[in-house]
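Peer 1: pasting a predicted model and its sequence here:
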Amino acid sequence: MAAVLCVVAVLLLGGCGTQLAGRGASPSATETIPWTLGSPSEVTGARLADGGRTLLLDAQVPSGAPACVRDFKAVLTDPVQQDLVRVQLTFSSPSGDRRSGCTKESSATARVRLPVPLGSRKVVVDHDVQFTAEGARPPALRLCGKLGCTPPATGCTDASYDQALMAVDAPAHTYRDSQECDGKWLVLDFSWRTGPACGDGSAPGCSSRLGDRWFFRAEKSGWVPLVEGAAGGCRVVKRRAPAFPTPLCKGLAPLSPSLHPSYPPASASPSPSRTPSHS
């Protein structure tokens, strides 16, 4: 009889234990969430220490739970070159699965020891983010822009026109059709292909395209967009900038309605939906 009571007691306790464990269970508590290799969503800063021999990099990494990042590190991907240093930032995180709770971001710092002082070399992080000591306040390095660490001076040059196209978020694979420039003012016509990939240009629809025209003023930051307009002549730009020189706009022909996506209205600011590019 005692043996039977013991068996019953064991079964009851086992049942209670199973019920309690299942009552509050959740997928995140009962399933393993894999950690995967990742890279920062943004590199926000760089600075030097130890006489330029140590590089410290600040970046945005996953957060929101007690354990979201491990092994955050910076490594040299190539031997130090005469003009630049290449660095890669990596970490492991379960943030790819929202059950991890790592749905936010916070700043973290990784450091890498350089074999020689950085000097005047540029720092390239994860292939596309650049920093330079030129024009920076030590120990910080200066974050470079889309046109590199030494953007082209505003002027009537191809590199300068590329900056103007970036300023208005010109679509990918944009072609400059014409420009009128005096170094202080600029009017730029450009177009981009539509439809299927053209290859050698013989495919149907390869001649289909859209076009646009923008007027700019030169400032320290580069070409600044003033107004967009498809109409000919100076009327559109003179309403926005009366000082715009007449010789640069009086001979402008209207853009064809088939080439202009918003013909004939003009807008005063770039469209945020376009993909930044340059010709």
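Peer 2: Arrived safely, thanks for sending.
Peer 1: use CA for all of it now, contacts and neighbours both
Peer 2: Noted.
Peer 1: the stretch 151-279 of the chain: strands as residue ranges?
Peer 2: 174-181, 185-193, 209-219, 222-228 (DSSP state E, counting those that start in this stretch).
Peer 1: centroid residue for this structure?
Peer 2: Centroid-nearest residue in the chain: E42, 8.3 Å away (criterion: Cα atoms, centre = their mean).
Peer 1: about what we covered before: as a markdown table, the strands of the stretch 151-279 of the chain with distance to A3 and mean neighbour count would be great.
Peer 2: Shown next, in a markdown table, are these (distance: least, Cα to Cα, whole Å; neighbours: other Cα atoms under 10 Å):
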| stretch | distance to A3 | mean neighbour count |
| --- | --- | --- |
| strand 174-181 | 87 | 16 |
| strand 185-193 | 87 | 21 |
| strand 209-219 | 89 | 20 |
| strand 222-228 | 90 | 21 |
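Peer 1: take the one below as the second:
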Amino acid sequence: MQPSGVTGVRLGTDGRTLLVDTRVPSGADACVRGLKAVLTDPMTDLARVQLTFVSPSGDRASGCTKEREATAKVKLPEPLGDRDVVVDNYTRFTLDGARPPALRLCGELGCTPPATGCTAASYEQALRAVDAPEHTYRDSEQCDGKWLVLDFSWRTGPACAGSTEPGCSSRLGDRWFYRAKKSGWDPFFRTASGGCRAVRRAEPDFPARLCASLAPLPSR
């Protein structure tokens, strides 16, 4: 089995030992055997590690219905250097910007997300910040680098690429207002109304030049 999640990676004092913190089954009886971390591929620009263990937790009658923290150790064939570590194919850690010996967990936008600004990559981060539906597309942006208004829509019918099906003409829309933070665009207000009145009640410092020309979102 593989663990339900990886909570951290630390680098040993020798520069080549990884201590991988994870969550494993726990309960009344011995619920984990043979927890180990192994390097799955030769080291390139990444160190790829896989965690496995044996457990009866698939059978609820085993009593292994809780979880606990555990640590597995793997020794690399050479020092980690500036490589990132990928655990179980999808959880990535980096030394860049980390506080050793711990590595830093990378997010959905990778280990070096785009800086907040008036860029397409930055707007994609803004959509993720409000859990925009899948296949959302941006209608318009008003941005000055410190503040952002983002209008976006998504289809309500089936997959519509190149389709003339009636359902593909139906869509829903949303409008969010953001302020820039070190972590990216931070959403603070949502409204379908036009102009500045509603948003400036929520944030008096929001600049009028970005909201004065906004039309109300159509009801669909």
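Peer 2: Perfect, thanks for sending it. Every value quoted in this text rests on a predicted model; they were computed, and no experiment measured them.
Peer 1: ok so, going back, okay, the strands of the stretch 151-279 of structure 1 in JSON lines with distance to L5 of structure 1 next?
Peer 2: Conversion of those to JSON lines gives the following (distance: least, Cα to Cα, whole Å):
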{"stretch": "strand 174-181", "distance to L5 of structure 1": "85"}
{"stretch": "strand 185-193", "distance to L5 of structure 1": "85"}
{"stretch": "strand 209-219", "distance to L5 of structure 1": "87"}
{"stretch": "strand 222-228", "distance to L5 of structure 1": "88"}
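Peer 1: counterpart of the residue nearest to the centre of structure 1 over in structure 2?
Peer 2: Here E42 of structure 1 is matched to G5 in structure 2, going by TM-score structural alignment.
Peer 1: got a list of what its match touches?
Peer 2: Counting by Cα atoms under 8 Å, 6 or more residues apart in numbering, G5 of structure 2 touches 22-23.
Peer 1: any idea how far W176 of structure 2 is from it?
Peer 2: Here G5 of structure 2 is placed at a distance of 32 Å from W176 of structure 2 (Cα to Cα, to the nearest Å).
Peer 1: could you give the angle of the longest helix belonging to structure 2 to strand 147-155?
Peer 2: If you go by DSSP state H, structure 2 has its longest helix at helix 120-129. Calculated by axes from the mean of the first three to the mean of the last three Cα atoms, to 10 degrees, helix 120-129 of structure 2 forms an angle of 70 degrees with strand 147-155.
Peer 1: matching residues in structure 1 for helix 120-129 of structure 2?
Peer 2: Aligned using TM-score structural alignment, helix 120-129 of structure 2 spans residues 158-167 in structure 1.
Peer 1: how close does the matching stretch sit to structure 2?
Peer 2: For stretch 158-167 of structure 1, the mean deviation from structure 2 after alignment is 1.2 Å (mean Cα distance after the TM-score superposition for structure 1).
Peer 1: list the buried residues of that stretch.
Peer 2: Across stretch 158-167 of structure 1, burial judged by 16 or more other Cα atoms under 10 Å covers 159-167.
Peer 1: and stretch 50-67 of structure 2, by the same measure?
Peer 2: Applying a neighbour-count criterion of 16+ other Cα under 10 Å, the buried positions in stretch 50-67 of structure 2 are 50-53, 55-57, 62-64.
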